[in-house]
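S.K.: quick one, fold the following:
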Amino acid sequence: MKFRTRAIHVGSEPDPATGAVVPPIYLATTYVQPGAGTWGAFDYSRSGSPTRAGVERTLADLEGGCGALAFSSGMAAIHGATMLLRSGDHIVAGSDIYGGAYRLLHKICNRSGISVSLTPVNDLKQFEAAMRPNTKMVWVESIGNPLMSIPDLPAIAEIAHRHGAWLGVDSTFTSPAIMRPLELGADIVMHSATKYLGGHSDCLAGVLATKDPELHKELYFIQNATGAVLAGLECFLLQRGIKTLDLRMKEQSQAALEIAQWLETHPLVSRVLYPGLESHPQHDLAKRLMGDRFGAVVSFEIRGDFAQTKKVCESTKLFGLAVSLGAVESLIEQPASMSHASYDAAARAKFGIVDSLIRISVGLEDIEDLKADIDQALHIACT
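M.R.: Below you'll find the predicted structure:
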């Protein structure tokens, strides 16, 4: 079956007891067992539930993996992946990553004796040079947040594996409707499922998927031991969102490309970062990895300072001023003061997260309405 069909049917089969086309939500926290020391399919909801098992089966199928795990948030999923490591291990991560991931790697993992080096994903020589004998994990994003860098995943997978490290890919910006990193050499794919997979700003969730049964078994052990699992209602909401994922990604990607092309012509905009633009330095690589969809997040720099950039973000009427993305409603934010405020100021400057940078998440509103909203906000702040 094709992707869109599988997103609707796999893991969401009609209820065999009643014929209901939507499986019931299981809210039970514990399950009666057939005997002492004899275990049924489910025993305690931290270890698994029918509702969670359904959506995990959907996610594994769509990613082309052997299994998937649904976590209570995207950050819980990343943390679960890093718990594969031990004190003294080293992580090489892309320098263009979400601020929450930066905070976790630099201010939580370091407490366990795990070190991290950030390096640009678009320079394979630098990436190779960053690897150490104790490097056990490489962590990149399918599209960098917020500078929209594109990692050459097959090449980075080869580097990671040659050095004996796992490759983990945060694929939140693309979703499996655009890219499936496990098919490109990754060992672990992660999603903040709060974003495109859920799609409606009402479900906090995270996902890890793997193609190696032994790695999946180890990650399940970590999740069960630490407890950051997705509850029944959120599993239902995530399953429902996935059914329209392919349609939403198609429409939102097309709209984002049109808005990015328009922004390139705007006199108050100095630079637009979007992999679907021919001006993007890695446009050809993006086409090779993604085909004709490039996601719905666009970053751009205005001809203004910190205060003017802040004013643009505060002056939109349709774009909500918020630090999320991927849902049906459009959002806008200033990375320097919002999503990437966790970066040290020196690190933001080093990696190019300038004060004049704005990140937008294009939703499903009418494109002309969205353009008009950005235009009026730019003129309020910059003229």
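S.K.: contacts and neighbour counts: CA atoms only from here.
M.R.: Noted.
S.K.: does Arg103 touch Ala341 like I think?
M.R.: No - assessed by C-alpha atoms under 8 Å, Arg103 is found out of contact with Ala341, at 9.6 Å.
S.K.: helices along the stretch 1-150 of the chain, start to end?
M.R.: Using DSSP state H, counting those that start in this stretch, the helices of the stretch 1-150 of the chain run over 3-9, 50-63, 74-82, 99-107, 124-130.
S.K.: what comes into contact with the fourth one?
M.R.: Outside helix 99-107, the residues that touch it by C-alpha atoms under 8 Å, 6 or more residues apart in numbering are Met75, Ile78, His79, Ser115, Val116, Ser339, His340, Ala341, Ser342, Tyr343.
S.K.: most neighbours out of those, which is it?
M.R.: Within the contacts of helix 99-107, Ile78 tops the neighbour count with 26 neighbours, counted by other C-alpha atoms under 10 Å.
S.K.: excluding chain neighbours, give the residue nearest to that one in space.
M.R.: Met190 (7.0 Å; C-alpha to C-alpha, 6 or more residues apart in numbering).
S.K.: point to the residue nearest the middle of this protein.
M.R.: Thr172 (1.7 Å; C-alpha atoms, centre = their mean).
S.K.: quick one, what contacts that one?
M.R.: Applying C-alpha under 8 Å, 6+ apart, the residues near Thr172 are Glu141, Ser142, Met190, His191, Ser192, Ala193, Lys195, Tyr196.
S.K.: alongside the first, I'd like the structure of this one:
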Amino acid sequence: MKFATKAVHAGVHPDPATGAIMTPIYQTSTYVQESPGKHKGYEYSRTLNPTRAALQESLAAIENGRFGLCFASGLAATDVVLKLLKSGDEVIASNDLYGGTYRIFTGVYEKYGIKFHFVPMDTPDRVEAMINERTRLIWLESPTNPLLHVIDIKKIMEVAKAKNILTAVDNTFATPYLQNPLDMGADIVVHSVTKYLGGHSDTVMGALVTNNEKLAEQLAYFQNSCGAVPGPQDCFLVLRGIKTLPLRMAQHCKNAKVVAEYLNQHPKIGRVYWPGLKEHPNHEIAKQQMRDFGGMVSFTLKDDCVEAAIEVLERLKLFALAESLGGVESLCGHPASMTHASIPKEEREKTGLKDSLIRLSVGIEDQEDLIADLAQALD
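M.R.: Sure, this is the predicted structure:
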């Protein structure tokens, strides 16, 4: 089954009671049992809810996985992956990553005796050099947030498999429309469903997808035991959002290409970060492992002035200044003070994340209007 067909149909079955074509919102906390322990697969909605079950099946299908699990947020999903570890274990993570991920790694799990190494993953050799007998997990994003570095997922997975190390790939920026890390050897795919999968800036959710049955059982145990699950209304909204994911992502990518090329030739712009540009590091890897280059674009001004960058952000109109990304509307942000403020300045600068960096989530509006908005903000 092709992707667009899966996006519309996977996990969605006519309601057995009414024949409703859309999965109903099962707004219930509990389910009547015929006798103690004898039920129809549902006993309590923290454990499982029919609306969530449909979404989990849909997410697994579009990621070419067998098992999908939904959580109350992307960080709740991340938290469950880390619960697979124990004191003394070590994690190798890409050094350019979402600030919330860095925060939960260092601010929460380090105190439980788990050690994190943040390294550039532009080549597999850098990762392999950090592996020791205590390494239990390799965590990466590709493209990364916010510098849009592209990591050769397949080669990193090969390094991990040779050492029997668990791998998790945050696929939020690319979405399963553009790449499928499980097909490249990843053990777990992580999503902030809040972003492109939901697509309409109206819900907060996270997800994990895997092909490993034993691993899925462990993750599901933590999902139920720790209880950070989404409600049925949010699951319904994401099920609806996934149906248009192929259409939306195609337009996000088209618009981002126009925006990136416009910025790349603008006299006031210093550097543009977008994997589709030929001069982008690992552009060739992006061409191999992605079907298009995504809707995220970051850039700096030529004078590298923080105050000037903030002025541009304040002058933008169609690009709304807000946290998050991946909605149908265009957003702009200042990672140093917003999404990545939890990362110390010296650590941000090591990765090249300057305080003057501007991140754009390019929406699906008319391209001419987006360019006009950027033009007036930059003049």
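S.K.: report the TM-score for the pair.
M.R.: Between these two chains, after superposing, the TM-score reads 0.98 (TM-score structural alignment, normalised by the length of the second structure); 378 aligned residues with a C-alpha RMSD of 0.9 Å.
S.K.: ok, the aligned partner of Gln265 of the second structure in the first structure - contacts?
M.R.: Aligning on TM-score structural alignment places Gln265 of the second structure opposite Thr265 in the first structure. Under the criterion of C-alpha under 8 Å, 6+ apart, Thr265 of the first structure has no neighbours.
S.K.: same question, Asn264 of the second structure
M.R.: With C-alpha under 8 Å, 6+ apart, Asn264 of the second structure has these contacts: Arg271, Val272.
S.K.: any idea how far Val297 of the second structure is from it?
M.R.: Separation of Asn264 of the second structure from Val297 of the second structure (C-alpha to C-alpha, to the nearest Å): 11 Å.
S.K.: repeat for Leu316 of the second structure
M.R.: From Leu316 of the second structure to Val297 of the second structure the distance is 15 Å (C-alpha to C-alpha).
S.K.: likewise Asp170 of the second structure?
M.R.: On the measure of C-alpha to C-alpha, Asp170 of the second structure and Val297 of the second structure end up 18 Å apart.
S.K.: and Gly74 of the second structure, by the same measure?
M.R.: From Gly74 of the second structure to Val297 of the second structure the distance is 21 Å (C-alpha to C-alpha).
S.K.: the longest helix along the second structure vs the first structure, average offset?
M.R.: Determined from DSSP state H, the single longest helix within the second structure is helix 245-264. Taken over the aligned residues, the distance from helix 245-264 of the second structure to the first structure averages 0.7 Å (mean C-alpha distance after the TM-score superposition for the first structure).
S.K.: next secondary structure after that helix?
M.R.: strand 269-273 (DSSP states H and E).
S.K.: what's the average distance of that next one to the first structure?
M.R.: Mean deviation for strand 269-273 of the second structure: 0.6 Å (mean C-alpha distance after the TM-score superposition for the first structure).
S.K.: can you pull the contacts of Ala381 of the first structure?
M.R.: Ala381 of the first structure touches Gln308, Thr309, Lys311, Val312, Ser315, counting by C-alpha under 8 Å, 6+ apart.
S.K.: the fourth one matches what in the second structure?
M.R.: Right, Val312 of the first structure. In the second structure, Val312 of the first structure lands on Val312 (TM-score structural alignment).
S.K.: what's the burial count for that match?
M.R.: Val312 of the second structure, neighbours per other C-alpha under 10 Å, totals 18.
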